[in-house]
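J.: compute the structure for the input listed below.
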Amino acid sequence: MNIEFSKGLDNPSFDETYDPRVNKKTLQNFLISEAIDSNAQQISVVSKKSIVDKMSVISEPVSLSWHDINVFTKVSLKHRKKTDPKPILRNVSGCVKSGQLMAIMGASGAGKTTLMNVLTQRNLSEIVVEGSVKLNGRMANANSITALSAYVQQNDLFIGALTVREHLIFQSRVRMDQYISDVTRKDRIQQVLQDLGLTESSNTMIGKPEDVRGISGGERKRLAFASELLTNPSIMFCDEPTSGLDSFMALSVVEVLRDLAASGRTIVCTIHQPSSEVFTIFSHLLLMAEGRVAYLGKLEKAIEYFSTLGLFCPNNYNPSDFYIKQLAVIPGNETQTKDKIESICDRFADSPYAKEAIPPQSCEQFIYSSKEELEIRRNVYKSSWFIQFWALLWRSHLSVMREPKVTRTQISQTVFVAVLLGFIYWRLELDQSGIININGALFLLTTNLSFQNAYAVVKTFCIELPIFQREHNNGMYRVSAYFLAKMLAEAPIYLLLPFLFVALFYYMVGLNSGLIQFLTCALISVLVANTACSFGYFISCLTSDVTIALALTPPVMVAFLIFGGYFLNNDSVPVYFVWFKYISWFYYGNEALVINQWHNIHHIDCQTNTNITQEVTNHTITTSCIPDGKSVIRTLHFSEDNLTRDITALLALILVFRSMAYIALFTRSTKR
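T.: Here you go, the predicted structure:
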């Protein structure tokens, strides 16, 4: 019977997850550090045997089975009557047991990646999945698979500012059990570096392929593999593990996979065009064609099965190339080749090979005694929240400190704009014409700090979102730990730069010369800058694309700016937009700066040719000038009693925008 595939804990039958590794043998998990003796290029036969000997006792075996998997594209409500769901996988069943190294192969579009996504319960939001996936015969969910497995994905995503060793140190902190000693972690890291040939590049910055030079593409692939080997998982999923590697290193990587499987792990790989030497290392083979199973079983029996179909592999011919050739849809001859593929799949389903390889609904390979009964594991995280937070804060701090171009650019921009505006508004006179100029300078201060800081962070989460989603879905850390660490790592910049701007701008313009007024202005400016940052974080978490984030930010900020009390008098805001004024940090920041500037100015020089009529407190007063600072405040329909309220409102907006950013990021994290 088909069972609707469930995500997370929504389905009660998926409520409990278990981790066979959580038992008395867990402390043995990292004794492997003594088992490997390798150099940067080759793993010796002796060390490989040692790997198998040592690792065979450190994990409980786990078998993985999947039953009657059917996958369809989602059809929108608008097109449901016109378009039927397109099948991607059709009645796919299989099983891979502990100690087996299975290769999933097939031509482009055969369904390899979709099947891998179903097995790992990732990237399923755009498809409809039916069927069941089981671990040791028990229903699996996303948490249980995450707790038991490691997933080496094809795309290499790293924080480019870290070195290879620093990346592995971070991984060890958040992925290895928290009671593991630092010495054991260090030994494990060194062992993995040697095993994957990364010792010489261990202190090299990872870099960014499109920007900062770092390690090579092959080294990036090996680093992705090393990251997963740290945790010594029971199941490993590898998506194109040899992609980007030369033939020798590809062979070495697959040999390591073979030895890991021999030690009791269950390993599933998708692989594309392996060499004949690499291909023969796999113990089992799953051939996919047009979303169906064309063959499943032992590698050596595949030739035998195809021979029964009258398809013979030539001598001195790579068997993997032969299988792909037989199962590929040839352009210009689609109908004939598709009929051939359907025939191969149908004949396999009725063959003894299928009966031997395709599991029944129960695929329980191991029977545990009461003493070895699997324990329930509800929490997929290996480390506590505080360990995750400090590890993320350390990584984020390194990332910020190692972006000297960005830091220098931000400092240069702050100094340049502050000095430029300072000269434009140089030493304004405290007279009637100076009132407008000073108020303009104050509003320009608010505007510049807002746009500069919002744009500085609006790309932050967009850029790191793929890395965050991958790491979070791997059970490495909680959303709250990541979000808070990111905020705190960047906080010093957005505290110091606004203060630097005010320190240069304030006295050049000739604003209120009192020390208290200067410090208050600096405080308000820092709050305005951080409110804008919080808004930028929210936009960054809300969108997944940098272009969309940059396009969305200006019009929303301009809407806030209009209600700041400079372009539109505070008393002239339409009643249906009053609510918008009260969520605009431009309004609170501008009012606070105006109050701070004018509330203790008791005399303003007057020119007799000025004639100003203003309505103040329900009385019409005709005067030749605005006599003092309090009158300036009333002219703008601000209240000098609102200074504390404005500062409190800015603090509240910082909290609100960051809370909204966290909710947006948390929502994205639930999409696997």
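J.: CA atoms for contacts and neighbours, from now on please.
T.: Will do.
J.: what segments of the chain are strands?
T.: 64-73, 87-96, 101-106, 127-135, 138-139, 149-152, 235-239, 266-270, 284-289, 292-298, 612-616, 619-623 (DSSP state E).
J.: quick one: S216 from N143, how far?
T.: 34 Å (CA to CA, to the nearest Å).
J.: looking at these two, which has the bigger crowd around it?
T.: For the pair S216 and N143, the greater number of neighbours falls to N143 (28 against 14), based on other CA atoms under 10 Å.
J.: one more to put side by side:
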Amino acid sequence: MRKGILMGAAASVEEVDIQGLGMQERKNLIERLVRTAEEDNERFLLKLRDRMERVGIDNPTIEVHFENLNIDAEAYVGNRGVPAMTNFFSNKVMDVLSAMHIVSSGKRPVSILHDISGVIRPDRMSLLLGPPGSGKTSLLLALAGKLDSNLKVSGRVTYNGHDMDGFVPQRTSTYIGQHDVHVGKMTVRETLAFFARCQGVGTRYDMLTELSRREKESNIKPDPDVDVYMKAISVEGQESVVTDYILKILGLEICADTMVGDSMIRGISGGQKKHVTTGICNLQLN
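T.: Below is the predicted model of the structure:
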């Protein structure tokens, strides 16, 4: 588990310590696996899947069901709902008086979603369309388990038949919002590496141990590059491998060592920030 076969210079082959992979070795590994993200990434992912399926290990899949989902809120309507400074303070005062049962809050019930049902099946891409204000964002937040606690929710959302109380949707789904919130003084590489370290290796080590055991029993030799990659992302201290992979497939290599930036610090473009957010969400699901 700690050793791997890595192609060196001039097509030489050498055994390496997975925990001792250097920056150039990681770069060469990712370059061989995914030379062109648009063309090679799918081929690489198929190699990962095929390696597991050859020994009878199925990739976990998630099927999401939502039944009779209702989301309701109480909000100020009309002129009271306009985001103005005077309304902000007057609404705060009304909230306090309402909490003391002195006056009614003046809020009106608003139905965001009403009796929505559907299924999101694995290995498929679903497109959600609707006019502004139709509840698209609220539906996605409900499925990701990130709805505001002040909203009134009824109905049922299940992941593989498990209710939200018995399942952690944040480990299998994520919501990419409209606003990209990052630490402006960190570079793109540092941002992704930080999230990779926070996530840890999870269950990947146990899965790879079982995979290696079955391959030995079946006398199957894995692809050397795929084997090194899977071992590297399954041991502590080699989070840079998955970071380099994310940088490659999202086209962020060109700005990897540039600060993300914010309103006060010049950094990467808005599109690149969205790619960084997507990369972070990808790391959360690994």
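J.: TM between them?
T.: Overlay of the two chains. TM-score (TM-score structural alignment, normalised by the length of the second structure): 0.61; 197 aligned residues with a CA RMSD of 2.8 Å.
J.: can you add mean neighbour count and distance to Y537 of the first structure and give the strands of the first structure back as JSON lines?
T.: As requested, the strands of the first structure are exported to JSON lines (neighbours: other CA atoms under 10 Å; distance: least, CA to CA, whole Å):
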{"stretch": "strand 64-73", "mean neighbour count": "23", "distance to Y537 of the first structure": "33"}
{"stretch": "strand 87-96", "mean neighbour count": "20", "distance to Y537 of the first structure": "38"}
{"stretch": "strand 101-106", "mean neighbour count": "26", "distance to Y537 of the first structure": "41"}
{"stretch": "strand 127-135", "mean neighbour count": "22", "distance to Y537 of the first structure": "30"}
{"stretch": "strand 138-139", "mean neighbour count": "18", "distance to Y537 of the first structure": "39"}
{"stretch": "strand 149-152", "mean neighbour count": "22", "distance to Y537 of the first structure": "29"}
{"stretch": "strand 235-239", "mean neighbour count": "23", "distance to Y537 of the first structure": "32"}
{"stretch": "strand 266-270", "mean neighbour count": "26", "distance to Y537 of the first structure": "37"}
{"stretch": "strand 284-289", "mean neighbour count": "25", "distance to Y537 of the first structure": "43"}
{"stretch": "strand 292-298", "mean neighbour count": "25", "distance to Y537 of the first structure": "45"}
{"stretch": "strand 612-616", "mean neighbour count": "13", "distance to Y537 of the first structure": "40"}
{"stretch": "strand 619-623", "mean neighbour count": "11", "distance to Y537 of the first structure": "45"}
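J.: out of those, nearest to I169 of the first structure?
T.: Smallest distance to I169 of the first structure across these (CA to CA): 17.2 Å, for strand 149-152.
J.: quick one: the closest one to the second structure mean distance?
T.: Averaged over the aligned pairs, strand 149-152 of the first structure sits 2.6 Å from the second structure after superposition, using mean CA distance after the TM-score superposition for the first structure.
J.: sorry, back to before: with distance to L504 of the first structure added, can I get the strands of the first structure in JSON lines?
T.: Listed next are these as JSON lines, based on distance: least, CA to CA, whole Å:
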{"stretch": "strand 64-73", "distance to L504 of the first structure": "59"}
{"stretch": "strand 87-96", "distance to L504 of the first structure": "63"}
{"stretch": "strand 101-106", "distance to L504 of the first structure": "63"}
{"stretch": "strand 127-135", "distance to L504 of the first structure": "56"}
{"stretch": "strand 138-139", "distance to L504 of the first structure": "64"}
{"stretch": "strand 149-152", "distance to L504 of the first structure": "51"}
{"stretch": "strand 235-239", "distance to L504 of the first structure": "54"}
{"stretch": "strand 266-270", "distance to L504 of the first structure": "59"}
{"stretch": "strand 284-289", "distance to L504 of the first structure": "67"}
{"stretch": "strand 292-298", "distance to L504 of the first structure": "69"}
{"stretch": "strand 612-616", "distance to L504 of the first structure": "33"}
{"stretch": "strand 619-623", "distance to L504 of the first structure": "36"}
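J.: so for L519 of the first structure, which of these sits nearest?
T.: strand 612-616 (30.1 Å).
J.: just to revisit the earlier point, so which of the strands of the first structure gets nearest R80 of the first structure?
T.: Per CA to CA, nearest to R80 of the first structure of the strands of the first structure: strand 64-73, 11.5 Å.
J.: compare the closest one with the second structure and give me the mean distance after superposition.
T.: Per aligned residue, strand 64-73 of the first structure averages 0.8 Å (mean CA distance after the TM-score superposition for the first structure).
J.: other SSEs contacting that strand?
T.: With contacts taken as 3 or more CA pairs under 8 Å, 6 or more residues apart in numbering; DSSP states H and E, strand 64-73 of the first structure sits against strand 87-96, strand 127-135.
J.: got a list of what the nearest residue to N70 of the second structure once chain neighbours are set aside touches?
T.: Nearest residue to N70 of the second structure, sequence neighbours excluded (CA to CA, 6 or more residues apart in numbering): H114, at 4.7 Å. Neighbour list for H114 of the second structure: 68-71 [criterion: CA atoms under 8 Å, 6 or more residues apart in numbering].
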